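Chemist: dropping the sequence and predicted coords here.
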Amino acid sequence: MTVPSNQSRAAVVTGGSRGIGRAVALRLAVDGQDVVVGYVDNETEAKSTVEAIETTGGRAVAVQVDVADENGVRALFDAAERSFGGVDVVVNAAGVMILKPVVQLDLDEFDRMHRTNLRGTFVVAREAIGRLRAGGAIINFSTSVTRLNLPSYAAYAASKAAVEALSPILAKEARGRDITVNAVAPGPTATALFLEGKSDDLIQHIAKQNPMERLGRPDDIAEVVSLLAGNGRWINGQTIFVNGGAA
């Protein structure tokens, strides 16, 4: 089917207050979708994203949510339905990245990453599969690091590899519902999450490893999410690596 790009569609974007999530929220609004900006703690940035959408004539609301809490996630979808009448697209962009060698990573840090990255994606997707209208889409987030085998990324990559395993199975479980489920796996992208704690020399080294000789931009990732959230209906059960050829 061809999905109309108009204000009748509504998207929930977790982690929508900053980084890639913010870029996705802004892009979906440009596409004509109403947007629910899910955020965990930074209300100021979430409101800034909403205001940016409203400035361009779109409609958006910000809702605080712990994606790993099923009651909070249920309330998030309730808020979306109250605001916009239903939900058509869910983007699981909320994520935590802590980089340490396995021997140095505290188990509380391990649990924190997996609680958000895996459990959070699972909880949101489980709620979404029963709430999305026909023609809907679930877009989860993995990472290109699952193929790069970089030191210090083990726990983070493991949490995202699990998301890659979840997504195509959920696509098959949605049989007959006209709902697609895919995962997007960005490469190194110029966000605060990626840049934090890295020297300029290291950032330049990583950028040069890409045949495009630059880091990804949040808008690069949002472009692919836009396709999956709209007319890319024949893409289903896939992990799409969006990295400029880095992996």
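Modeler: Nice, I can see it. Numbers count the residues shown, from 1 in each chain.

Chemist: alpha carbons only for contacts and neighbour counts from here, please
Modeler: OK.

Chemist: the helices in the chain, which residues?
Modeler: Taking DSSP state H as the criterion, the chain carries its helices at 19-30, 43-55, 70-84, 107-114, 121-131, 145-148, 154-173, 192-195, 200-209, 218-229.

Chemist: now the longest strand along the chain against helix 121-131, angle please.
Modeler: With residue count as the measure and DSSP state E as the assignment, the chain has strand 179-186 as its longest strand. Counting by axes from the mean of the first three to the mean of the last three Cα atoms, to 10 degrees, strand 179-186 points 150 degrees away from the direction of helix 121-131.

Chemist: circling back: closest to Asn236 out of the helices of the chain?
Modeler: Across the helices of the chain, the minimum distance to Asn236, taken as Cα to Cα, is reached by helix 154-173, at 6.7 Å.

Chemist: circling back: please identify the most buried of the helices of the chain.
Modeler: helix 19-30 (a mean of 25; mean count of other Cα atoms under 10 Å).

Chemist: give me the residue at the spatial middle of this structure.
Modeler: With distances taken as Cα atoms, centre = their mean, the chain has Ala93 as the residue nearest its mean C-alpha position (2.2 Å).

Chemist: quick one: Thr44 from Asn210, how far?
Modeler: As for Thr44, its distance to Asn210 is 34 Å (criterion: Cα to Cα, to the nearest Å).

Chemist: re the thing from before, closest one to Val12 among the helices of the chain?
Modeler: helix 70-84 (7.3 Å).

Chemist: gap between the residue of the chain positioned farthest from its centre and Ala155?
Modeler: For the chain, the C-alpha lying farthest from the average C-alpha position belongs to Val103; by Cα atoms, centre = their mean, that distance is 28.7 Å. In this view, Val103 and Ala155 are 11 Å apart by Cα to Cα.

Chemist: A further structure is provided below for comparison with the first:
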Amino acid sequence: MSNPKHSIQGKTALIAGGAKNLGGLLATDLVHHGAKAVAIHYNSAASKADALKTVAALEKMGATAIALQGDLSTASAVKKLFADAVAAVGRPDIAINTVGKVLKKPMSEISEAEFDEMDAVNNKAAFFFLKEAGKHVNDGGKICTLVTSLLGAFTPFYSSYAGTKAPVEHYTRAAAKELGARGISVTAVGPGPMDTPFFYGQESADAQAYHKSAAALSPFSQTGLTDIEDVVPFVRHLVSDGWWITGQTILINGGYTTK
């Protein structure tokens, strides 16, 4: 039986990278389960239309919603995002960071500029999102960061992607310890390769075929990949009745990798 204390009903959420794909679906799912207000973050003008479309959908469902733009690769931008979200919809009960950037290249070909960009998006932004979430999320709140199932892989070519997502595991543990006294749970979720443009833009036809057959449950998936619809219920659980799970990184991938 659901504990009203950890219900999504009447809660306020902030979703970084919430314009489309997994972030957009998480936003609509939270409202479907009772969230009253959602702040949707988007990175740049390229995703503004998607963010506004998601906001319109949330408003049609009866929620208060706002779209907030920001390049979260600086601490000041993350701080501004939380300040703007609080001003617009109130202090969040739920903060979810889905922001990420993929680069598939041999280590020998990765430039310093490419590494710095990956580090800023996947590592630095995640750290300061957790920092600001710790300051602004209400007591008893929930914080979740999207990482990657490649954290459980022994594979080439993703060194800068998995490597810059890996620190989030420790940030999650540290934040869970530091915020536990306020009843705040902190988790990370690592989906397998997802059936979104985020995946297809990086992979050759051969690589796509491999990833679509690599998970133990691939034969039972429509795409062979992790569908965003398979990830959403787990995140919803972690930010509601699953509050007792904290400090953990959970891989959701149908048996693609494990730890």
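Modeler: That came through, no problem. Note that the structure is a prediction, hence the values are computed from the model and not measured.

Chemist: quick one on the thing from earlier: now the helices of the first structure as a markdown table including distance to Phe241 of the first structure?
Modeler: Supplementary listing: the helices of the first structure in a markdown table, determined by distance: least, Cα to Cα, whole Å:
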| stretch | distance to Phe241 of the first structure |
| --- | --- |
| helix 19-30 | 15 |
| helix 43-55 | 26 |
| helix 70-84 | 27 |
| helix 107-114 | 21 |
| helix 121-131 | 18 |
| helix 145-148 | 10 |
| helix 154-173 | 11 |
| helix 192-195 | 17 |
| helix 200-209 | 16 |
| helix 218-229 | 10 |
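
Chemist: closest one to Ala62 of the first structure among the ones you listed?
Modeler: helix 43-55 (6.0 Å).

Chemist: what about that closest one, how far off from the second structure?
Modeler: Compared with the second structure after fitting, helix 43-55 of the first structure has a mean deviation of 1.4 Å; criterion: mean Cα distance after the TM-score superposition for the first structure.

Chemist: corresponding residues in the second structure for that helix?
Modeler: Helix 43-55 of the first structure corresponds to residues 48-60 in the second structure, going by TM-score structural alignment.

Chemist: residues contacting that stretch, please?
Modeler: Stretch 48-60 of the second structure is contacted by residues 18-20, 24, 27-28, 31, 40-42, 64-67, 69 when judged by Cα atoms under 8 Å, 6 or more residues apart in numbering.

Chemist: from the residues you listed, which single one is nearest Ala126 of the second structure?
Modeler: His41 (13.9 Å).

Chemist: that closest one touches Ala13, doesn't it?
Modeler: No: in this structure His41 of the second structure lies outside contact range of Ala13 using Cα atoms under 8 Å: 10.9 Å.

Chemist: what residues are up against Ser167 of the first structure?
Modeler: Residues counted as contacts of Ser167 of the first structure (Cα under 8 Å, 6+ apart) are Asn140, Val181, Asn182, Ala183, Gly237, Gln238.

Chemist: from Arg27 of the first structure, how far off is the alignment partner in the first structure of Ser240 of the second structure?
Modeler: Pairing criterion TM-score structural alignment: the partner of Ser240 of the second structure within the first structure is identified as Gly230. Computed with Cα to Cα, the distance linking Gly230 of the first structure and Arg27 of the first structure is 11 Å.

Chemist: and what of Ala154 of the first structure?
Modeler: Between Ala154 of the first structure and Arg27 of the first structure the distance, using Cα to Cα, works out to 31 Å.

Chemist: distance check, whatever residue of the first structure lines up with Leu146 of the second structure against Gly86 of the first structure.
Modeler: Aligning on TM-score structural alignment places Leu146 of the second structure opposite Phe141 in the first structure. Shown here: Phe141 of the first structure relative to Gly86 of the first structure, a distance of 22 Å by Cα to Cα.

Chemist: between those two, who's got more neighbours?
Modeler: In this comparison of Phe141 of the first structure against Gly86, neighbours counted by other Cα atoms under 10 Å, the higher total goes to Phe141 at 25 against 19.

Chemist: Val137 of the second structure pairs with which position in the first structure?
Modeler: In the first structure, Val137 of the second structure lands on Leu132 (TM-score structural alignment).

Chemist: neighbours of its match, just the number please.
Modeler: Leu132 of the first structure is surrounded by 22 other residues when neighbours are defined as other Cα under 10 Å.

Chemist: same deal with Trp234 of the first structure?
Modeler: Residues near Trp234 of the first structure, counting by other Cα under 10 Å, number 9.

Chemist: and if you look at Gly247 of the second structure?
Modeler: The local packing of Gly247 of the second structure (other Cα under 10 Å) involves 21 other residues.

Chemist: which residues touch the nearest residue to it once chain neighbours are set aside?
Modeler: Using Cα to Cα, 6 or more residues apart in numbering and skipping the chain neighbours, the partner closest in space to Gly247 of the second structure is Arg173 (4.2 Å). Contacts were defined as Cα under 8 Å, 6+ apart; by that measure Arg173 of the second structure touches Val186, Thr246, Gly247, Gln248.

Chemist: no further questions, thank you.
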